[in-house]
Structures are given as C-alpha cells and as structure tokens.
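[1] using only what follows, build the 3D model:
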Amino acid sequence: MVPRPLAHAPAPARSANVLLFAVAGAVTVANIYFPQPLLAAVARGLDVSERTAGLVASTAQLGYALGILLLVPLADAARLRRLASVLLALTSAALLVAATAPDLVTLTLATLALSTTTVLPQVLTPVAAVLAGPERRGRVVGLVGLGLTLGSTLSRTVSGTVADASGSWRGAYGVAAVATAALLLVLPRRLPERLGARRQSSYAGLLAGLPRLLAVHRELRISAALGACAFAAFSVFWAVLAFHLAAPPLGYGPGATGLFGVLTLPAALLSAAAGPLADRFGPSAVNAGGLVCAGLGLVVAGLGPHSPAALVAAANLLVVGVSSSQIASQARVFGIGREVAARVNTVFMLATFGGGALGSLLGTWLYAAHGWTAALLAAGACSAVGLVVVTAARPTVPSCVRHVTGEAGGIRPRTPQGES
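    All right, here's what the predicted structure looks like:
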C-alpha cells in the first residue's frame, strides 16, 4: 500500500525564520524568569514579606507547566498564526495587569495568567524542527534552544537593570509587555498555517492521547527518561548552590548566585553545537556525551567545593552537558512525525519539568540533612541513570521508516518521500 502524502506540508525553514524563532523564544521565555531578581523590590513595594513575594516565582513555574499541558498540544491541530497571535496578545495584556497590580493577589493571578499563555517557545521549537527536515533538525533545534537559554539567563540581568533605572519593579513588567506585543507585528506571518494535516482529534482527544503517545513511541519514552534524569541532576546542583555559596567559608551573598548565570553563558553558547552533532552522529551519542560532561562537572564541584573557580567550571560543564543532552532528546522525538510534533514535545517537557521538580526537592533535603557532597552524589546518580538508559537503548525500527499517529491513535508508516 502506497503511503499517502501529508496535506498542508509547511514550507522548508529559512535561516531568517529560524533566527526569528530563536529571538521570539528568548523574549517569551524571559517572561517566566525575569521576575526572580525583583522579588525583594516587590515585597517592599507591596508591603509583604519576601517569603510571601516568593509566591510570584512559584506561580510562574506552575503556570508554565499548566500551559505546556493544556495549550501546547493545540499546535498539532490549530491554525498556528491565530494561536500565536492569541497567545502573544493574552501574555502582553497579563504583563500590563501585573505592571499595574495594586496588591500581591492581583500580581500573583496576573503571573499565573501570563506564564500559562507564554508557552510559545514550546510551540516554536517543534515548528522549527518540522520545517527543518531530518537533515537539519538537530541544528535548528539547537539554535532555537540557544535562544531559550539566553532568554532565561539574561532576562534576570535585564530586569534588574530596568528596575534600577526606572526606580520600580513595575518598569520591568512594562518593558516585557512591549517586547512581547512587538512580536505580534512579525512572528505570526512567518509561521506556517498549520503544523500537520487539517484532520485532527478534538481538544479533549488531543489531551487524552498524550499517554498513548508515550506508550506507542519508544523514542519518546527514551527521551522523556533522559530529559527527566538530566534536568534532575541540573536542578539538584542549582537548587543548593545558593545555600552552599552563602555558607562558610565562602559566605557569598545572593548576587553571587545570579553572577553564576552570566558566567555560564560560554557553556550556553557552546551547547548550540549539540544540534549539528546530533544530525551527524545521532541523538544517543550526544546524550551520552552530555551526561558524561555533566558528571564531570559534578566531580569538579565535589573536588573543589570551596574554590570559586572550580564551582564556575563545574557550572559550565553542567550547563553544556545538560543543555546538549536536552537538545539531542528533542531532536529524537521530533523525528516521530509532524502531525504529533507539539504533543510529543508536551510529553517530553512535562517529564523534564517533573524530573527537575523532584531534583530540586531531593537536593534541598539532602543538603539540609547531609551537606554539599550528599547533594552532588544524588545529582551524579541521576546522570548515571541517564547513561544506563542511553546504553540500553537500541534502535528497533529502520531509520528510513517514520511513524505518525493519526486521529484514532493508530500507527501509519511513512517513507521519507511521503511528504512530497
């Protein structure tokens, strides 16, 4: 039986579009992280405790996870230009509400709204991967991922600078609203009309089919497990770093932890090379190399626990290792098929965030009970489990065969020429 070509195939990605996707991803993902340095100013401005103001940061993470689960799957069925326009408009409006919030309750609710709708980065990544095609998939995912890394890292510095210059934390929210709204003028028109075929399940069907995707696609199970392990190791380290730096004999203040984000920019830039390497050698090789690199970083942190230079080197090794592994894992899942690209990314990101949340909890508990070395050993164990997953993974389907899950959840074979 001759496979049917997919309808509404998107046009190939152009370099200008990939750059725009990376910039748009950086601007939008920054909305999740830029409030973090502002929490002390928020507490003073709204006359609440710093611990209470911390609810804003927690709410941002919760909203982002909800958006990934509830909104990203829509990209497999909705009109992408309309979806992007609605998400950008809602996020901009919520940022303006946050900028004028009279109390913490309003600010927290606005944060929940804007973080739920600012999931455009997790829509743009599968779109860019599909447009790139199998030969350039890893390279494009790496470039868009670099934009997300830079956006999440530099947003903290930019928001602090804007707040200092304007004399109020509200100025940072205003700048974010303008930057997000500006994307409305350029981004939607550069997107394809649809990611896959027009015929898709209902919204309820899209969500209900997520567990089946995990059951059917071995590539997704592998990447989900690797994403959880890598981000768990990453989160253990960063969750306890601030406590370790503040403790004797280092005794550094909060600014030192923020400086580590800037000092790891070289690693973030280097991780973009993981995409081309995944295209050339396969995702598994890059996964293994990334996890080994992260493990080396943890060893360095253990050998030089009170050396700032060693800790900076360890942080860079961890960032480049985990980021490279994540890029390779996404390149693997986007090879499953364009009709499910957004949903497999949803499953992958939920697994990754779940691993990160568990890593943060485990790390802080172990550090409080047993100290720095115990936390590093836990992070190393997470990396080791990931290496076991990579080693045990073996291709079960020839590379020339793709799988696409249709509306009924069945598997339909497709040759590489099936798109033409």
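
[2] going forward, measure contacts between C-alpha atoms and count neighbours the same way
    Noted.

[3] how about the strands in the chain?
    Along the chain, the stretches classed as strands by DSSP state E are 402-405, 411-414.

[4] deepest-packed of those, please.
    Comparing these by mean neighbour count (mean count of other CA atoms under 10 Å), strand 402-405 comes out on top with a mean of 19.

[5] now it, how far from the centre of its chain.
    The chain centre lies 24 Å from the centre of strand 402-405; the measure is CA atoms, centre = their mean, to the nearest Å.

[6] for that strand, packing partners?
    strand 411-414 (3 or more CA pairs under 8 Å, 6 or more residues apart in numbering; DSSP states H and E).

[7] to check against the first, give me the structure of this:
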Amino acid sequence: MTSSIAEIDSGRQGRGLSRGIILILAITSGLGVANLYYNQPLLADIGRAFSASPGEVGYVSMFTQVGYALGMLLFVPLGDIREKRSLISLLLVCVALSLVGFAESRSLGWMYFASFAIGFTTVVPQIIVPLAAQLAKPEERGKVIGTVMSGLLFGVLLARTVSGIVGDLLGWRSMYWIAAAFMLILALIMYRLLPASKPMVSAHYGELLRSMLQLVRKYATLREASLIGACMFGSFSVFWTSLTFFLEGPPYHYTSSIAGLFGLVGVTGAAGAPVVGRLADRVAPQRMIGVLVLLTLLSFVLFGLTGFSIAFLISGVVILDLGIQGTQVSNQARIYALDPAARSRINTVFMVSTFAGGSIGSTLGSFAWHTWGWTGVCLTGGGLVFAAFAVWSAHRLSSRKH
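    Predicted structure coming up:
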C-alpha cells in the first residue's frame, strides 16, 4: 500500500449520527442480511421437494455463506475507494436477481448456484457497518455499532420466522419472490435517501486487496478477533442449520412455521446488543469477550442436557444469540479503532473469517445431525465455542507476556 492512501475527511466525521439515520442504517442492514437465512426453516420442505437428504439440502446454507464470504472479500473493500450510495443500490438489484434465480430453481444443482449468488451479492450490511463506525463520534462508536448490529441480527433471526410462516402458507418459492421485491424497493429507497459519499482512500483495487494481508500481519488484535468470529459464528450456524430437523422430529413434531418462530426468541438476545455496545465504550472489550464466550458455551450445555424441554431450549436460544451478538459487537468495537482509514478492509477481514466459519458450521451441523443426532450437534457447536475461548485465552496470555 503506497503512502498516497490516506483518510479523506468527509466533513461529518466526529459530529455523530442522528437517531433517525442510525435507525435507517439498522433497518437496511437487517433487510439485507435476511436473504442469507430465509432458507434455514425451509430446508426440510426444500429437501422433500427435491427428495434430498438432510446432508444434501444442508449444502444450500453452506453455499450461501461461502458466497457471502467471497462477496465480502471482493466487494466490501470497495467501500474505501468507491461512492457508497451507487454501490449499495447496485448490489441490492443484483441480489434481487439472485433471489429470483433461487425461486425458479428446478434442481438442487441450480439451487446451489443460486444460493451462492445470493450470498455473493448480499454484502450491503457489511458496507453499512463500517460507514456507521466512520460517522459516529468516537465515544459513541460502540453504541452505534451495537444498534446497527442489532438491526442486522434482527434480520438474521426474523428472517427465519417470516420464511417459516410464508413457507407454510404459500410455499418456499414464494418467500424468495417476496424477498426479491423487497430488495428492488430497498434499492430505490437507499438511492433516494443516502447522501453521496466520497471514497475514504485513493488506491487501485488490486493494491487495496493486497493491503488486507498487510493489515492481518500488522494487527494481532485483528487476527484474534477474526479467529474468534469464525469459531463463534460457526457454532451459531451449527445450531440453526440443525434446529429445523430437530424440531420436526420427536418429541416436538413442529412445522416449518413453528421452527421459524424460534427466531423471535432469539430477538430477545439480539436486543441486548446495544447494551453490550455501550459497555464496550466503558469496559475493556477483550475482557467482555471472554465472559460472552463462556456464556455462549453455557447455551450449548443447556441444549445438550435439557434440549428436549421447550423451556430450556428457549432459554438456550436467548443465551446463544446474546453471546454471539455481544462477542461480535465487542470485537468490532476493537478492530474499528485500529486504523480509521482502513475500516472497510478491516471489516472485510473480520467478516470473511466470520462467515467462512459460518459456512463450515453449516456443513458440520448437517453432518453432525445426520451422523450423531442432537447430541452430536451440541458437542460440535460447543466444541467450536471452546475453540474460541482457547484463542481468547492464548491472546490474553501473549499480551501479558509483552
């Protein structure tokens, strides 16, 4: 990266964000990211439509998250060198076309391709989050990130509720036609509402991509946060990919719409993200991460020991989502402070790692369920959380030595 790359003052940085703008950014993030998760409560229905096994249909989630990771790697860094309003609107149109492709899938192979395309183009939230961090006052950055990330997680969780209900009433294909219409409407709204923004840096695209490797080598905190994010979101995907299959069997025998309603339960955990964000402005985020990782581990203990009790299953979902979301917000509060001129690239490294872990978690969740049942799912998810705690502990010990 050459010395010509420097942060450009937008004239607004440090003045903060109004509540209305923060809300718009949160809603946009939620509506955008929801596209990645409509499939999870519908996997059993999709599997029956194509006479596919749980393992085969589980690849639908995997390809979506692999596409998302690759899309973030290629598109999100553009947020540092391109005008964001046009970039966001164009990507929303592209994801609308991908959703239509999924709705019209006539084979699993085509569905895998459409799933990848949906993930590849659904990267708008990851352009919005560093934008919010850039415009927020330094002393409010954690709170703003927490609020926008709450909108994002609401989208993740409510997507399951909405798609489960729509899938039961209208069929799984209808959900994707509706989602495509939402994206086109959102593209128009964002183009009208978002102000034109100047690029943050001056650089060639290839130079920008190479600089991400330099950032990884330079910042140990970014390496730690990325590994923890991968493990934690992997555990999250293990659970949510397998939950539909678990709930449709004994003792519950729930339909896809009931399985989707568990997303509403998770919203309770997501609502705690702004609180975690405020704490991250006052308490050392690294210390909070250790506590939140252990909290997430507790959720898998509840799932494994008492998952056949609906009350404990619901309690575990709340704890899981609070732990995952809180860890992510705390990590982002740390890494966005590393290099203000490189926030989009830093966010790319972190989120690519996170969703690469998520794609692995989706595959492991389907495999664990097919091979070992619910106990295997809980051990697999809990194992990934324990790996995150090991990374956190190793970094903390290393920091003390230095």
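
[8] TM-score of the superposition?
    TM-score for the superposed chains, counting by TM-score structural alignment, normalised by the length of the second structure: 0.83, backed by 388 aligned residues with a CA RMSD of 3.2 Å.

[9] thinking again about what came up before, possible to save the strands of the first structure as JSON lines with distance to residue 211 of the first structure?
    Shown next, in JSON lines, are the strands of the first structure (distance: least, CA to CA, whole Å):
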{"stretch": "strand 402-405", "distance to residue 211 of the first structure": "12"}
{"stretch": "strand 411-414", "distance to residue 211 of the first structure": "15"}
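
[10] closest one to residue 252 of the first structure among those strands?
    Taking CA to CA, strand 402-405 is the member of the strands of the first structure nearest to residue 252 of the first structure, at 51.9 Å.

[11] the closest one aligns to what range in the second structure?
    No residues of the second structure are matched to strand 402-405 of the first structure when aligned by TM-score structural alignment.

[12] got a list of contacts for that strand?
    213, 335-340, 411-416 (CA atoms under 8 Å, 6 or more residues apart in numbering).

[13] also stretch 330-341 of the first structure?
    Counting by CA under 8 Å, 6+ apart, 76, 126-127, 129-130, 134, 137-138, 141, 195-197, 217, 219-220, 223, 275, 278, 283, 344-345, 348, 402-406 sit against stretch 330-341 of the first structure.

[14] what's the match for residue 27 of the second structure in the first structure?
    So residue 27 of the second structure corresponds to residue 23, using TM-score structural alignment.

[15] do you know how far the residue nearest to that match when sequence neighbours are not counted is from residue 374 of the first structure?
    Distances taken as CA to CA, 6 or more residues apart in numbering place residue 147 nearest to residue 23 of the first structure, at 6.0 Å, with adjacent residues excluded. According to CA to CA, to the nearest Å, residue 147 of the first structure and residue 374 of the first structure sit 33 Å apart.

[16] could you do residue 30 of the first structure as well?
    32 Å.

[17] what's the answer for residue 332 of the first structure, then?
    Counting by CA to CA - residue 332 of the first structure and residue 374 of the first structure are separated by 33 Å.

[18] between these two, which one's more packed in?
    Taking neighbours as other CA atoms under 10 Å, residue 332 of the first structure and residue 374 compare with residue 332 leading, 22 against 17.

[19] what lines up with that one in the second structure?
    Under the alignment (TM-score structural alignment), residue 332 of the first structure maps onto residue 334.

[20] cool, and residue 34 of the first structure?
    Aligned partner of residue 34 of the first structure by TM-score structural alignment: residue 38.

[21] touching, residue 135 of the first structure and residue 277? I think so.
    No - in this structure, residue 135 of the first structure is not within contact of residue 277 by CA atoms under 8 Å, at 11.4 Å.

[22] give the residue from these two that has the larger number of neighbours.
    Taking residue 135 of the first structure and residue 277 together and counting by other CA under 10 Å, residue 277 has the greater number of neighbours (18 against 11).

[23] how about that one, what's its match in the second structure?
    Per TM-score structural alignment, residue 277 of the first structure is aligned with residue 279.

[24] contacts only, for that match.
    Applying CA under 8 Å, 6+ apart, the residues near residue 279 of the second structure are residue 142.

[25] separation between it and residue 289 of the second structure?
    11 Å.

[26] residue 126 of the second structure too?
    In terms of CA to CA, residue 126 of the second structure sits 21 Å off from residue 289 of the second structure.

[27] okay, those two: which has more neighbours?
    Between residue 126 of the second structure and residue 289, counted using other CA under 10 Å, the more crowded position is residue 289 (25 against 22).

[28] ok, residue 224 of the first structure touching residue 345?
    No - counting by CA under 8 Å, residue 224 of the first structure does not reach residue 345; the two are 9.4 Å apart.

[29] many thanks, have a good one.
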